[in-house]
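>>> sequence? don't have it. structure:
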């Protein structure tokens, strides 16, 4: 088969790459670009690699070591800057980039400004307050990890936990980057908190939220408000291990503890089992040694105390001597006591001879006879006095004398009754005259008589007397009381009418005023 003829020039890869490089450098030899600093990398060579970005595009940039040392500002992620340099290509990777000669600040970046505003607002709510932080359990039984199940982060955490203290680890798989990252992380935190203690799935004692390092855009899901509030509402202590040590997100501020790396979070969450066992062994040895020293010390103290005590025969020597002395005195005391009691008994026996007892009995009988005679005489005198008193009372209570007393009492009662009737009649007449006098006075002072002569009493809607036309507003409701009834009226504005002259037919003393009269 014949080869197709063509007059199009052929280029090697290097030729076309360097041709494009020359074309771009000629077209963009000197440019000033404004954008927000994204990813920043500082390798050991001293060069600085970074990204300039806005809301739609990203431009890679490089600052060579010589120019990096002359920069007036230190490039930081999120800082909005104006970069001066030229656009070139990197043929080794078929990408274009900007070689930056100078860098000057142009204000805070949009993402960082949003992050600072959200940090301020959530901080004012107290979500970052130190008093909300809770201590981690010293020896958890179950650890929950919210992270990607396929990345190196979970492998590092599991490996470190396995090395330090193997225990049960639950992984809640989530996306750690992208639009759904924040919702999945928040659901993972809430899901672990929703587990019931003692259920089929054990409830974690500590939660670790972990992710590897990245730019602020990669870590933005952990700055979302839904993640921060879920972490703040967690009843389980939470460790934040998002990014590297230099990275920070809002979940780091609300978490109970921030770890510099995911591996560091595993080291914080669990102790080293070998260290614990070594510590237990050391404490056991110290306890055994301490008990042995204590027993030895107590044995030595007991022996010293026993050596300081006197011998048993020495302790009993003085009491034995006192006993011997008391025994010797007891015999003499018994003899003296017996003699004393014998003397007292003999004296008492001498007083109890039959002759003395007979004489005492005779004297007692004589006294008893005398007392009986005196009592008999006193009883006769008392009976005679009572009999005389009863006779006198009987004489006063004869029917004739009782009749006289009844007649005298009846006459006295009748006299008192007549005096009471006269006094009651006089008092009643006096009260009646006073009442008539007050009635006449009340009638003479009442405004009813004045109304009967053609006058009227005007009251406002509150029932108060109206004393002046100035007190009545136009349209006010009035009540006009006359001699034969009450008339309701409405006031109309205008000049008050001239008062009518009083009739001259009859003169009378005007009564006391009871409101305004017209």
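Alright, I've got the coordinates. Quantities reported herein were computed from a predicted structural model and do not represent experimental measurements.

>>> going forward, measure contacts between C-alpha atoms and count neighbours the same way
Noted.

>>> show me the contacts for residue 212.
Taking C-alpha atoms under 8 Å, 6 or more residues apart in numbering as the criterion, residue 212 is in contact with 153, 242, 243, 244, 261, 262.

>>> From those, pick the one nearest residue 399.
Nearest to residue 399 among the contacts of residue 212, counting by C-alpha to C-alpha, is residue 242 at 129.1 Å.

>>> If I follow the layout properly, the closest one ends up in contact with residue 214?
No - with contact defined as C-alpha atoms under 8 Å, residue 242 does not reach residue 214; the gap is 9.4 Å.

>>> Looking at the two, which has the bigger crowd around it?
A direct count of neighbours by other C-alpha atoms under 10 Å for residue 242 and residue 214 places residue 242 higher, at 29 against 17.

>>> re earlier: show me which of the contacts of residue 212 are buried.
153, 242, 243, 261, 262 (16 or more other C-alpha atoms under 10 Å).

>>> hold the first one in mind and look at this next one:
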């Protein structure tokens, strides 16, 4: 019986290495499944990898296949993969030799029918609604009469023309159009960036900030309107500080931006009607209110005029108002003479009663009483003065005793002050000597600095200072002319000289020997 492990057994099978076998399988699979469309449910999706590639699986109720979307393809996808989403993937099947696995490299990805899209929209709607982005409490009212309107739409479609035409007919205002793609790859990002861009305008800036925004697009299929279901667009609409009107599709078309917007319009034209009032209607309303106001003013004036006339009729006449005061005046005038007579009689009686008390004996008694009171007061004053004199003598005696003891205390205080003065004198002498020593040191230091900066130190090294006849330093030969008297200062003295050649014509005569010269001035050697 032969050994099954005998390697010398003859065989007709070709021998492959592992790499050769894996490469052959890879080529066979890629040739057989160069382009395939696979329908399945996304499983294990966790978003793109840090490298930008996306790895997940497609499965149905009986099988599972690994899938990969490379970074370049992922950025061009019209729909982003989501966990549990049923999709149709187009790509090619290949193998991964490193782990003996096969996978599909996806090139395009689309939802598996409208039912899947609607299910995705409902799931996204529940998710964003749970975050409060669709709450009615956060929606703001539109301004009644905006000055600037921002429109986010395609600049080439009929939508922008309808909006501009409708606004021009109703109430012409300033319209700013932010052109975007409303369909296809990257359209959702452009719409979201446009909304955030309008909100980024500063009030009073170079570009006016809109008072209301309109996000508009014409009608289309669910796939055509899909950009307005993107989460980035919905969040941008919910975060907008400027009131936003959603006008996407026809009246029967609903997208997620309609729930996040402050107001939904059935059509783009309807959005323009919501944004601005009708100017003609406002003019008519103002005219009607003005007429009503004028009529109210007229009626009010008539009513007030009638009230004033009624009040005038209720007021008494001037004769009625003055009748009672006139009667009182006449009665007072009639009783004035009698009153004067009675007053004179009363005054005479009072005078007679007072005069009856003014007799000589009464006056004598009062004078005597006053003299007695004056004498008593003088006696009390003399006793008071005597007491004050006694007190003063006592104080003077005590003061004499105190003055008698003053010389001894004065001598002690004088000796103490003399010692203190001597100490202060010694401290003052020491401070003056210290101050003089410090001043001498500072003066010596400054003298050394001055000597080090003096030009005479330079003269000691063999240099000389040339001065003209006005005792000014000369730094250039061209400044001297022939026959001009100059002086040359050396380190040990100064001598006179006369120039023989120069770059300038003669200026002055030579100084005479007996003429005094100005004392030399220190000049710069540089």
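Done, it's in. Computed from a predicted structure; not experimentally measured.

>>> still on that earlier bit, restricted to helices, list the contacts of residue 212 of the first structure.
Counting by DSSP state H, the contacts of residue 212 of the first structure place 153, 262 in helices.

>>> And the contacts of residue 212 of the first structure, which two are furthest apart?
153 and 244 (11.5 Å).

>>> Can you show me the strands along the first structure?
Taking DSSP state E, the strands of the first structure run over residues 31-41, 48-53, 58-63, 79-90, 95-108, 142-147, 168-173, 206-211, 238-242, 257-258, 457-459, 477-482, 485-490.

>>> Run the chain-centre distance for the fourth one.
For strand 79-90 of the first structure, the separation from the chain centroid amounts to 58 Å (computed by C-alpha atoms, centre = their mean, to the nearest Å).

>>> The alignment partner in the first structure of residue 195 of the second structure: neighbouring residues, count only.
Using TM-score structural alignment, the equivalent of residue 195 of the second structure in the first structure is residue 189. Residues near residue 189 of the first structure, counting by other C-alpha under 10 Å, number 25.

>>> Look up how far residue 138 of the first structure lies from residue 189 of the first structure.
Spatial separation of residue 189 of the first structure from residue 138 of the first structure under the definition C-alpha to C-alpha, to the nearest Å is 21 Å.

>>> Over to residue 306 of the first structure?
49 Å.

>>> Same question for residue 305 of the first structure.
Applying C-alpha to C-alpha, the value for residue 305 of the first structure to residue 138 of the first structure is 46 Å.

>>> And for residue 85 of the first structure?
Residue 85 of the first structure is 55 Å from residue 138 of the first structure, by C-alpha to C-alpha.

>>> which of these two has more neighbours?
Taking other C-alpha under 10 Å, residue 85 of the first structure and residue 138 do not tie; residue 85 has more neighbours (20 against 10).

>>> How about that one, nearest residue that isn't a chain neighbour?
In space, not counting the residues next to it along the chain, residue 85 of the first structure is nearest to residue 100; the distance is 4.4 Å by C-alpha to C-alpha, 6 or more residues apart in numbering.

>>> follow-up on the earlier one: pull the contacting residues for the match of residue 195 of the second structure.
Neighbours of residue 189 of the first structure in contact, by C-alpha under 8 Å, 6+ apart: 146, 207, 230, 231, 234.

>>> The last one: neighbouring residues, count only.
It stands for residue 234 of the first structure. Neighbours of residue 234 of the first structure using other C-alpha under 10 Å come to 18.
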